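Asks: Structure of the sequence below:
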Amino acid sequence: MLALVPLLAALPDAPVRGIAPAAAQQAGGETRPALMITSTQEPTWARIRLDFAAPVTTVARAENGVLVVRFAEPVEIVAERIGEEIPSYVSQVRRDPDGTGLRMALTQNFSASVLPAGEIVFVDLLPEAWRGMPPGLPEDVVAELARRAQAAEARFSAERAARREGMPTPMPVRVAELPGLTRLIFAAPEGVPVEARSSDGSITLFFDERLDLEPERLLPTIPGVAAVEEDDTGEALYVRIDLDDGFVARGFREEEGFVLDVEPRDAEAGGVAPVRAALGLVPFLPGEGDAAPIPPARPRAEAAAASASMEDDAAATQLVEEPADEPVVEDAAAVSEAPAIAPVAAPAEPAPPRSVPVVSVVDDGLRVVFPFGPTVPAAAFTRAGVLMVVFQTPATLAEPDLGGAASDYAILESVVREGPFVTARMRLPEPRVARLTPEDAGWTLTVGGAADAAPDPIAVGSIVDEAGRTALELDLLDATGVHWTDLHEGGERLAVVTAPGPARNMSSTRRFAELELLPTAHGIAVAALADDVVVRADLDGVHVTRGNGLSIALPSGPGEGAAGVPLDLVIDFDAWTQAQRGDIRDEMRARLDRIVEAPIPERSRARLDLAFALLANRLAPEAAGMFQYALEEDPELAARADVQMMEAILAAERRRFDEAEALLSTDAMTENPEASLWRAYADAMRERWVPALTGFRRAARVLDAYPDDLQGRMRLAAARAGLAMRDFGYADEQLTDIARLHPGAVAADEVDLVRALVDVETGRTEFALAELTRLAQEGARPIAAEAELARVRLALVEDEITPDQAIEALERLAIAWRGDSVEVEAMGMLGRLYADAGRWRDAFFTAHMANLVFPDHPVTLALHETTAQAFDDLFLSGRADDLDEVEAVALFFDFKEFLPIGRRGDEIVRRLADRLVTLGLLDKASELLAHQVDNRLEGAGRAAVAARLATIHLMNRHPADALTTIENTRIAELPQAVRRVRNLIEARALSDLSRTDLALEVIEDEAGPEIDRLRADIWWTGRRWREAGEAHEALAGTSWQEDRELTDRERTDVLRAALAYNLGQDGIGLDRLKAKFADPMNASADARLFALLGDPDALATPGFRDAARDISSEDTLLDFLAALEARHPEAALSVAPVVEVGLRTPEPEPDAAPEAEAPAPITEPTPVSIPGPEARAEATREAL
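Replies: Predicted structure coming up:
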């Protein structure tokens, strides 16, 4: 290994740390992505983290103690300290001069695993003896990738919805003409799905978006185009293009949009064919029906990355170069991945290396040498007379020349590339043995003849994987890839597993229910008989399984040794059944006598025998007491494995499953097959179904050896585990095995219940419903409770009962049965049914109780999430508008635990504050909004909510608090509406604090009806009577000129104007007001009051003081707020419902006014003996 140090030192000196030289930083004038490298060392492996400024395709290969990391493009290495951070793995590091790679000297041989994650790439160094899956991505990286995917999906959906709701997006159509070819480029927006179909001489393009064609010239004037029709459905665009006779069209998708080429049909033999072949176009011929899928354009970056990733393998491949003009066989997939558009005269990029097989006929067979080199992974097998040879390499394979005498042994059918694999298919005229062996020159295929040496066989075994599924394991440890292909078009599906040399094979066919393992010359071939067969090449071999596992028997289970010999079990069948025979009391008494009579060294064994007998007779607490006494008397017993197992079983039988799991998880119990069974049972009892199902499968042979009563209980738990994991076949197997046990080993109703639940899931609902109904009526209480829950669920799905009937049945069940999953599942169903029925308090209370009683149960967690969503919808989607205001507020404060976190929760709080305002609960509303302003919000949102809070303070007669709120949340940049509302509220607060001049200054530059009313209120509050009178007179406007009755608001403005003129002793203003409004006011209900206030000497008139007090006490705040809301509904607090709940008493309708309020003739007021008029006027002014 030390020899590697001089080797790396001989490389060009480019220190890893620091910044590369300026000449290397710029390649072709382009800025290179930066790279940060950090390394961490775990106990058994090391991780190198590469942080790029942008995603860069990275590959890594560890070979002969050197790790080579290559990048698809030059990168600027900013800093790294790999040798210092993981000295046990890396001794030296060198950067390639062009910035496209790193080379590291390893301290020993390691394997490399690459995990890309966006702009981050992880390179893990694993020991050669590593088994199992390689380390995964860190949780924070996975979470960030998920967040990005969700954000991108949400952004795409929002943009698409916005485009569909708005005007159609223009789609330019560009036209380009080439010799004998006209190209139409439909520049559809990025991400818009495009579909093309052809029929009867026309092409129909479907754009799944609202688009508007904007061709640069009329499309029907283009040669070959007869007519064009557009159809905008409101959600998509259909474009139909009719072609002239003798023309065909070809289309494909590229980065700029969808491209359609129109050309004469006879151009096939002309100069257009090479252009079309280079472009990889798919023809749409009239009458073909649906066209082939549109080939996607391959981005240049992707091609460069693929080239970089394969550079080393290609360099290691032994090639025989051929002339460039010799035809190359390529398949459709390779053509479809060619660049979408390429200039006709542009020089072709260098083709990948080509390998030409060397064919020779020997004495008794055919010999074909594929000069790829022995390290290129390969596989070969014969199926139905077809010999398939598969290589995993980027190099191109030329067709082998199998003419002449070679055709007696094999006839070439095709050479096809499919992704990274290239396959040669040869038909064998007669059955012959094929062998594939690695040699220095490459892989040698021999058909017929004698074998020099037999390849090593590939062993096959059966396992249970980490998901609890039965699987086949084949010990081809250096398998490199799995290639799925068809034997013939529409034929059976085959999975081919490639591997480098030396040759290893399957010598014979292995048949199973869902698949066949075919005989191979090298590698593995799997014929899938089921649709969901999965073949995986892992570090510890090749695994073959399916969704619910394979239907195969394990060759030897945990209950047997390698030769099938039963292992020693603590639960011995004979001893268990012996303890259950005869009278239990006599048996226990006899065992106690044996303890007393036994010599001291043998008493511990006798005590354990008594504990075992008590356990066999379902007396677990008593057995545990005797067992503990035995341990106290003889502490050395605790070191025995069987005693430890017995202690764990006693804990499980007393339903102390956490304690049992701890005892069964020690190092001594890890490989104990009986411990695996009891761990599975403990998991099943706690409804941890995944490990339970896995454990039951692995311990199948131990379970078979158990006594019937114990075996029956465990098989019932195993059936429930299969049912929960939707492995209904396994559940049915367990129920069938229970039927073979001794009658009475398991209660018949328990078996019938589980079988009915399986029938529900497998579609036999009629039988299941009948059986569940019977069990609910006749079964024991635990069985009846679970059966009733399942019956209600099934009957509701099958529309056999109504939701109200289901609620009634579940309410009875929730009261009658408590404390297990039946109760929490009943509560979960009730909560959802209550919500669907609009019984919100019942729904929220049910979820609240579930949180209290079963806080960690999955049903509770799901119910809480559903209820929180219902809470959200109730208060944000308008469904709460139908509720009584008091009930809506009570629901919020009673069930605040379901308030969502974040912006939606903040919006619910703000809407609730509006409801509190309508109910007159201003203190509570201000408390909620104050919390939002002080703790939750910032920026413009905080300023907007602060305006609402200040409004509530004004309504609550706290103008100082309103002014403080506005001042503490002032920021420079605000939306116009929010800024205006805040200014008006600030002015009103200043007015209420008698800071009249400052209030007027705040609204000096504002205009509008709400401003005029606010200004009038400010004048009034500041006792500027003349200005207040003029302002109220202006508010009444020209209503005196209109032929109608004055509104309540207009009459109030006129009365306040008259009062202000009187208090300000403005006779001119009062005369002007009377001249305008005398007639309409005399015809109104306020005629007498207007006559009183219109008198110049009204101050000295009896009743003036009361009239003035009534008019002045009229609250104008709500009128101001209503006007503010009408002008700025998006920023102001809604006060429309306030009048309805009593904050301001509405005036009676005119039709309902009492007769005493009817208009009366105007008469002169009667003089009264009072103090002087000046004294009275001054007293009135002071009172106001």
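Asks: can we go C-alpha only for contacts and neighbour counts from here?
Replies: Will do.
Asks: Can you give the distance of the helix or strand Ile815 falls within from its chain's centre?
Replies: For Ile815, the host element (DSSP states H and E) is helix 803-816. In terms of C-alpha atoms, centre = their mean, to the nearest Å, the centre of helix 803-816 is set 34 Å apart from its chain centre.
Asks: to compare against the first, here's another:
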Amino acid sequence: IVVDLLDVQPPETIVPQQDSVAPRSEQQQERIQGPDSGVQSVAQPKPLIGAAAAVQTDVSEEETQENDVVQSVVSAAVTDDAKVDPLTARPAEVSLTVPWTEPAAAAVFRRADYLWVVFDRYKQVDVQQLVEQGAPYITFIEQLPYRNNTILRMVTRPDINPTTRRDGLNWILDFRSIPMRPTRAIEINAQVDRPSPNLYLPVTEGGRTVVVEDPEVGDDLLVIPVIPLSYGVYPARSFADLDMPVTAQGVVVIPKSDGVRAQALRAGIEVEVDGGMALSRAIADVSNTLGGDTGMQRILNIADWQIGQAANYTRNKQALQFALGDQAPEAREESRFRLARFEFVNERYPETLGILRVMASEESDVENTASFRALRGASNMMLLRYEEAAEDFNHFSLANEDDARFWRAAARANMGNPGEQAQVMIQTGSLIRSYPRRVKIPLALTGVEAAIAAGDDFGAQGFLDLIRRENPTLTERAAIDYMNGKLKQKTGDLQAALQQYRKAENSGSLLYQVLGQRDRMELENRLGTLSTDDLIEGLEQIRYRWRGDEIEFDVLMRLSELYTDQQDYGAALRLLKITTAYFNNGPRVDEAADKMASIYKELYLNGAADELSPVTAIALFQEFRSLVPPGEEGDEMIRKLADRLVTVDLLPQAAILLERQIQFRVTGVDRARIGARLALVYLLNRQPEQAIGTLHDTQNPESSRDLNAQRRRLEARALTELNRVDEAILLLGTDTMRETRQLRAEIYWRAG
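Replies: Presented below is the predicted three-dimensional model:
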């Protein structure tokens, strides 16, 4: 559900510019303050109470003209597949989308009871509607009146915080119950050896520094939004001259002395103080420590599970089995775990599941332990059983395990909507570095796809670099080329994307040859360098090169879409029929069936078949008549097609349609009504005897007066065609309706 939330015309009120509270450097941003507090709001709320919103109204005429050009839409959405908390009946996630037509850097952080969202570019936001759509998690939003920046303050429940992702240039905030924390913590390097000691944060593409006054505290914040996704400060840092709180995105500096400056340079952010910061060597050592995966909870220590040399698998397994057999029954659980882990690390995933199944059958409580769930979930994941894996890793026993969070996100990413899982996968991705390469690389590839789907090019490159360090095989190099192509396409570098797709297409891996060719042709078609006919020809080749999985399914569905666009409905329907047959037990077979029904409805209910020749229209109808829906919709389809066939004198074909309708589809009064239509077709085709027989066979005592009169006139006309004039006149009786009088006159005239 997506609701437009930015449709506000900035008012014409002009408010004079005011100077900042205290002199700053050139970074000090020009801002406009309204009367009184400087912020216009629906109501000044107490924290966490009520639902209110503030709308910025102090905008000059010049800004109004600029907004007319760059006006865009802020949308709020509760994801369609978002789960609902069973205790509160609230959605598990609320998403707010801020679209931009140009790159904008962002910062997201908390201070006191407020959540701040800051962009280094300006746009007017309809915060009243925004807060309504953010309910129940967002109870108050205001936009501070700044000329060059978009600054939003929100009130949410204390445990509700956003994560950030992007779709193209658009920023998306996903609110859920999580701690405030970035995916990647920016290093804070204390440069004590410089003449004027300062702090340096190595993050590229930082935005303009935004100096904003906190309305509650009255002090100034230096906010440096950044474009790299989910780069922020963690943990919070405190120095003699300034504080740096935790951020989900960007950097915030809170000065504690005069002369504090922060600015984004080409390769990073510098934080300085007039005369140099008060830094010691000890502080520098602490500040330069990287978090990595330090402190993360791990339960799958896969690298420690190998016993002996991998080449001696059989001998090592027999030794573990002998040791297991020598133990008393009550002491076998740990030995079985050791054997199951050994099977896993040697890629015997079915054997691993078999051992776990035996353990669960003998001791049911073991199934609720973290070790059991994690190992079974990992085995299911490696066997591509993603739903089972996600269920295992979602078990309460793994709630505090960071690597379980990664595996759960990876399983869900493979089930669909990978972009929603990117944040967790990137945040915990360092945990897979120690995994064996045969486990690490498939997980890293899933991470790449999730990061690309979320628009996080830095995260995608991080997973790609992890694969590159593993001395990749030919297939893995092809995967890198293909993923690089998807990444380049996502970031808008289309020519570079085409080059990467061609490299994958020319690789030694059949899988990535197919994927590279498919995506290269699709992109060329979008760019206008490949015709739709050539695209169809290429996809027809691909469907025979790669069979039996989601790739073939997607190609078949795409071909049916292209054939439909080309108005080759027969080819589209036949492909979809093949798809439903090939994937009749697949999870997406309903997509193909629904698309067939949709095309058929478009043809015979909404009039698309009128563009086809009558012969083609009736041929397709008969070939796919199983798609005729039950009830009134299907009857209307048959009626429309029969009427068209009558207009082009294909009377026998029209009669066949109506005969089947009478025989198999309708009863009662509807049967009498359709029988009258069939009798008329017989009369037009000079078959009066069949017309009379049909009318007699479809009589119904509950028919309306008008329908009975129509049926008598048809029978009288048929009797006239058979030169049974007296019977015809007698049948019409004393009916004085205009149509009956006209028919009676015509019969007398023909009788002479």
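Asks: Report the TM-score for the pair.
Replies: The TM-score (TM-score structural alignment, normalised by the length of the second structure) is 0.59; 557 aligned residues with a C-alpha RMSD of 5.5 Å.
Asks: what does the helix holding Ile815 of the first structure correspond to over in the second structure?
Replies: Matched against the second structure by TM-score structural alignment, helix 803-816 of the first structure falls on residues 532-545.
Asks: in that stretch, what's buried?
Replies: Neighbour counts over stretch 532-545 of the second structure (16 or more other C-alpha atoms under 10 Å) mark Thr532, Leu535, Ile536, Leu539, Ile542, Arg543 as buried.
Asks: just stretch 595-613 of the first structure next, same as before
Replies: Using 16+ other C-alpha under 10 Å as the test for burial, stretch 595-613 of the first structure gives Ile595, Arg603, Ser604, Arg605, Ala606, Arg607, Leu608, Asp609, Leu610, Ala611, Phe612, Ala613.
Asks: try stretch 855-872 of the first structure
Replies: Result for stretch 855-872 of the first structure [16+ other C-alpha under 10 Å]: buried residues His857, Val859, Thr860, Leu861, Leu863, His864, Thr866, Thr867, Ala868, Ala870, Phe871, Asp872.
Asks: same deal with stretch 1050-1070 of the first structure?
Replies: Going by neighbour count (16+ other C-alpha under 10 Å), the buried part of stretch 1050-1070 of the first structure is 1050-1067, 1069-1070.
Asks: got the buried residues for the host helix or strand of Tyr482 of the second structure?
Replies: Tyr482 of the second structure belongs to helix 474-490 when elements are defined using DSSP H and E. Using 16+ other C-alpha under 10 Å as the test for burial, helix 474-490 of the second structure gives 475-490.
Asks: Arg677 of the second structure belongs to a helix?
Replies: Yes. Counting by DSSP: H, G, I helix; E, B strand; the rest coil, Arg677 of the second structure is part of a helix.
Asks: Give me the distance from stretch 196-206 of the first structure to the chain's centre.
Replies: Relative to the chain's own centre, stretch 196-206 of the first structure is displaced by 37 Å; criterion: C-alpha atoms, centre = their mean.
Asks: which residue numbers in the second structure go with that stretch?
Replies: Here stretch 196-206 of the first structure fails to align to any part of the second structure, judged by TM-score structural alignment.
Asks: quick one, what contacts Leu1014 of the first structure?
Replies: The contact partners of Leu1014 of the first structure, by C-alpha atoms under 8 Å, 6 or more residues apart in numbering, come to Leu984, Arg988, Phe1120.
Asks: so the biggest strand by length in the first structure matches what in the second structure?
Replies: The residue-count maximum for a strand in the first structure (DSSP state E) belongs to strand 169-178. Per TM-score structural alignment, strand 169-178 of the first structure has no counterpart in the second structure.
Asks: Can you list the buried residues in that strand?
Replies: The neighbour-count check on strand 169-178 of the first structure (16+ other C-alpha under 10 Å) flags Met171, Pro172, Val173, Arg174, Val175 as buried.
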